[in-house]
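Participant: please find the sequence and the predicted model below.
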Amino acid sequence: MDLSYSDEELAFRDDVHGFLDAHLPSELSDKVRAGIALSKADHERWHAILNAKGWLAPNWPKAFGGAEWNAVQRHIFEDACALAYAPRIVPFGLSMLGPVLQKFGSKAQQNHWLPRILSGADWWCQGYSEPGAGSDLASLTTAAVRNGDHYVVNGQKTWTTLGQHANMIFCLVRTDKDVKQQEGISFLLIDMNTPGIEVRPIVLLDGGAEVNEVWFTDVRVPVENLVGEENKGWTYAKYLLTHERTNIAGVGFSQAGLAAVKRIAKSEMAGGRPLIENPHFAARLAQVEIDLMAMSTTNLRIISRAAAGQAPGVESSMLKVKGTIIRQEINDLARRAAGVYAMPFASEAVAGANDALPDPLQAGPVAKQYFNNRKLSIFGGSNEIQRQIIAKSMLGGGK
């Protein structure tokens, strides 16, 4: 699944691999490989290593402290990190809020918040979805009422990923109830330590609690924490979501997952032969690899447009849908390849078993990843809604 790289790009790839070999801590890569949840300290450690190298924000302009890499460089870096089992960089500050502040934030907001994202001084989470406003985000009801030099916020957000670690949250709030839904929304930056904020964990099917409910009761937010103009937040939200959906495609993670499936299928036997030689399994494996190659090329085109200052359009919805389908198919193939050994949720459950079992680092996380990644069809805008967006954009109008 390699591209035809120039000499300069090949040299860059060698630099990336050399950096990962020298600076990616084995304690972190072993955890990622084994499907063990990373702690806040683990994330912060890798964040700091990349920041010291100047590689933490590949998509940011150099003027804001980013690496300002082109699309191919980003592809090379993300592919290498995924295959090396590097921790995924938490995207909320770097990949979501950062681009919004760079395009719509005030100079004061850029000068204050962007360096803090890079340094790790702030851990951001995203306050978008609500119990009654998920895919139909414009129906959100969390309200912010202007009171002097503050907004007073009341309401609830849900599915807030890693909100238990965050000290800051960027939120969509309703600031005008008397206009069309999309026209009465604003974009606020809120300190999670403000009185009136409560974070409640949500336990998921795999037993983890990476998502949360966040409750706001008379939370006072300084007016200077409004990004852009009041009631223009929907414009900023759409810009952010196109970046989020492009990232959700997860090309590098799919490539790493596909490599893991092949390793398992080569060692597991079916009918006296390696599973990878089973015609039905091999056909499914080949199809997902073809789909991944096509998506990787499309992803590069969209990233290149974004690097040129263009926010991705309907293509980001296409990537979101196809990317999640591919990742879920790879998870299912891994589950089928590991068979009964995929049943434990934790790698510790198969440790010490007899030699007939696959490597626990392969079998242990399979079920957990399979169950956890069922969410991919829903977050970032459900696939059903994304298909409607694609249809309306490509075929026109529609109801």
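Facilitator: Good, I have the coordinates. All figures in this text were calculated on a predicted structure; none of them were measured in a lab. Numbers count the residues shown, from 1 in each chain.
Participant: from here on, contacts and neighbour counts on C-alpha atoms
Facilitator: OK.
Participant: pull out the buried positions in the longest helix seen in the chain.
Facilitator: The residue-count maximum for a helix in the chain (DSSP state H) belongs to helix 279-307. Burial within helix 279-307, assessed by neighbour count using 16 or more other CA atoms under 10 Å, is assigned to 285, 288-289, 292-293, 295-296, 298-304, 306-307.
Participant: then stretch 7-22?
Facilitator: Applying 16+ other CA under 10 Å to stretch 7-22 flags 12-13, 16-17, 20 as buried.
Participant: right, and residue 100 touches residue 242 too?
Facilitator: No - in this structure, residue 100 is not within contact of residue 242 by CA atoms under 8 Å, at 11.0 Å.
Participant: quick one, which of those two is more surrounded?
Facilitator: Per other CA atoms under 10 Å, whichever of residue 100 and residue 242 has more neighbours is residue 242, with 23 against 20.
Participant: any idea how far that one is from residue 305?
Facilitator: Applying CA to CA, to the nearest Å, the value for residue 242 to residue 305 is 12 Å.
Participant: quick one: name whatever helix or strand follows the top strand by length along the chain.
Facilitator: Counting by DSSP state E, the longest strand found in the chain is strand 211-222. Next along the chain after strand 211-222, taking DSSP states H and E as the criterion, comes helix 233-248.
Participant: take the one below as the second:
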Amino acid sequence: MSIFLFTTLLCIMQFQLVLAQEGRPALPAETAESLRVLQALHEAFPQQLNGWKVDDESKIEGIQWFHDGGAAVRYPFPHEYKITYVSDLSPAEAELRRKAFDREQKDMMTKVEELEASNRIEVQVWINYFEDQSHSSSQPQLRNFPPFDLTIWGAKASKLFLGNWKVSKSQKLDDGYETDCLAAKNPAASMGQIQALKLIIRCSSGIREEFLKKVNLKALKSLIGQNFLDQKIITSSTPVEQELARPLEGKNVFRYVIDGGDFSNSQVNIKHSESMEQAYLRNNHPDPKVTTNAVTRLLVQEDGDTQKRTPYPFADITIPFIRKTGEFEVLKEEEMSGKKATFALEINCWNGCEWSISAINIKVKVNKYDLVGGFVEGTFSGDGMAAFRPHEHTDRKPFPVKIKDGYFRIKRKADRY
């Protein structure tokens, strides 16, 4: 099963804790650079515009968290910004505009869409995103619109590109046209360098060019090539990942006994899998001295059963420490506020899960914690609560169960930052 399906299953299980998300906190230098770019974009777009008012805008604050912690190390540093304007016409002016649309010979749907588009301007800016795909009912118009390197002008929106963009593919489909654009990355550039910018404007075509005259296009152009983030700060503070010189042989193991209600000392044994069972460190800060947010995660899943539609068991446990052995307990969700440990077992899954088991009081003991390539090994037992098809909101009430003889031995995969 893919990581996407893993994520889908976790959504079904309704994990709400921030710690369930992959990633790490941003370094101060990353937060400062994010704030600098957002401030530059804020200043490039008009805050006072005759006939318009700002309805919504991205928060002008630096990024605090990377949900994919490796993104800041492996990929160019991305930035996103959005600002929306709504019409600020007087009632009399708004009525004149409506009547002007009514006088035109257009079908009702077109009139409604264009009238709405004439009362709203939506702007999005994407920095260091290198691909774009458009789908339109009619062939998009390519235009030369300085200082942009490439402009695609459509009936409802325009896309304007800076930073070595080109149309990589354009084809006619049964229901319209599909156009792909691609920006070339500079592999030798620092991850902090701004290489590509994509600007999307959604509004009436008659308003678009007039609005662009109010935007500081020179300021947008000047962002390309800027590099205020010293990549040495990032790479030098990223801990060197330790691995065993030779990975240990052996199969993954995850098993337990469940008793109570519909279960009578039922044995659950998750079949060995190399790809769907893993133990890894997550949310580790690039600064090795700051590990307060780091935890160890066990994800346990059988291979291939989602394709075969064969029911399978699943487990997800968060160990609230890293690179050591020890004991911890997981209590009811309402009693775990601010704590990092989690415990969830699922039984008979493939289209949702028939049974979901949460913790009332589960004790977990980690007896072995190898380097990457070795195993994380331990035991667990205690009191849980079993719910029947909770994603379907059935009338069956959850009931308490005993979890006994729990044992795991899971190969430790590469750490995630």
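Facilitator: Sure, I can see it. None of these values were measured; they are calculated from a predicted model.
Participant: so what number do they get for TM-score?
Facilitator: Put the two chains on top of each other and the TM-score (TM-score structural alignment, normalised by the length of the first structure) is 0.27; 188 aligned residues with a CA RMSD of 7.3 Å.
Participant: ok, the buried residues of stretch 7-22 of the first structure vs residue 76 of the first structure, which is closest?
Facilitator: residue 13 (6.2 Å; CA to CA).
Participant: OK, contacts around the closest one?
Facilitator: 73, 76-77 (CA atoms under 8 Å, 6 or more residues apart in numbering).
Participant: ok, and what's touching stretch 379-392 of the second structure?
Facilitator: Counting by CA under 8 Å, 6+ apart, residues outside stretch 379-392 of the second structure touching it are 12-13, 352-367, 394, 396-408.
Participant: and if we set it to 7 Å?
Facilitator: The contact list for stretch 379-392 of the second structure, computed with CA atoms under 7 Å, 6 or more residues apart in numbering, reads 12, 353-366, 396-408.
Participant: restricted to strands, list these.
Facilitator: 353-366, 399-408.
Participant: write the ChimeraX selection for whichever of the residues you listed are buried.
Facilitator: Buried members of those, defined by 16+ other CA under 10 Å, are picked up in ChimeraX with:
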select :353,354,355,356,357,358,359,360,361,362,363,364,365,366,400,401,402,403,404,406,407,408
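Participant: just checking, next helix/strand downstream of whichever helix in the second structure runs longest?
Facilitator: Under DSSP H, the helix in the second structure containing the largest number of residues is helix 28-44. Using DSSP H and E, the helix or strand that directly follows helix 28-44 of the second structure along the chain is strand 52-57.
Participant: and that next one, what other elements does it pack with?
Facilitator: Strand 52-57 of the second structure sits against strand 79-87, with contacts defined as 3 or more CA pairs under 7 Å, 6 or more residues apart in numbering; DSSP states H and E.
Participant: check which helices and strands the strand it packs on sits against.
Facilitator: Secondary elements touching strand 79-87 of the second structure (3+ CA pairs under 7 Å, 6+ apart): strand 52-57, strand 120-127.
Participant: who touches it?
Facilitator: Counting by CA under 7 Å, 6+ apart, 34, 38, 51-58, 119-128 sit against strand 79-87 of the second structure.
Participant: buried ones among these?
Facilitator: 34, 38, 52-54, 119-128.
Participant: between those residues, which is nearest residue 8 of the second structure?
Facilitator: Of these, the one sitting nearest to residue 8 of the second structure (CA to CA) turns out to be residue 126, at 26.2 Å.
Participant: give me the three-state assignment for residue 171 of the first structure.
Facilitator: What DSSP: H, G, I helix; E, B strand; the rest coil gives for residue 171 of the first structure is strand.
Participant: my guess is it contacts residue 127. True?
Facilitator: Yes - counting by CA atoms under 7 Å, residue 171 of the first structure sits close enough to residue 127 to count as a contact (4.4 Å).
Participant: all helices for the second structure, in order.
Facilitator: Going by DSSP H, the second structure shows helices at 3-13, 28-44, 71-74, 91-103, 108-117, 205-212, 217-223, 231-237, 305-308.
Participant: kindly report the same for the stretch 251-399 of the first structure.
Facilitator: 251-267, 279-307, 314-338, 360-363, 366-372, 383-395 (DSSP state H, counting those that start in this stretch).
Participant: want to try JSON lines for those helices, with distance to residue 143 of the first structure as columns?
Facilitator: JSON lines is the format used below for the helices of the stretch 251-399 of the first structure (distance: least, CA to CA, whole Å):
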{"stretch": "helix 251-267", "distance to residue 143 of the first structure": "37"}
{"stretch": "helix 279-307", "distance to residue 143 of the first structure": "32"}
{"stretch": "helix 314-338", "distance to residue 143 of the first structure": "28"}
{"stretch": "helix 360-363", "distance to residue 143 of the first structure": "46"}
{"stretch": "helix 366-372", "distance to residue 143 of the first structure": "31"}
{"stretch": "helix 383-395", "distance to residue 143 of the first structure": "25"}
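Participant: which of those helices sits closest to residue 49 of the first structure?
Facilitator: helix 251-267 (19.9 Å).
Participant: who are the packing partners of that closest one?
Facilitator: Helices and strands touching helix 251-267 of the first structure, by 3+ CA pairs under 7 Å, 6+ apart, are helix 71-83, strand 273-274, helix 314-338.
Participant: tell me which of these sits most buried.
Facilitator: The highest mean neighbour count among those, using mean count of other CA atoms under 10 Å, belongs to helix 314-338: a mean of 23.
Participant: could the helices and strands packed on helix 251-267 of the first structure go into a markdown table alongside distance to residue 32 of the first structure?
Facilitator: Supplementary listing: these in a markdown table, determined by distance: least, CA to CA, whole Å:
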| stretch | distance to residue 32 of the first structure |
| --- | --- |
| helix 71-83 | 10 |
| strand 273-274 | 26 |
| helix 314-338 | 15 |
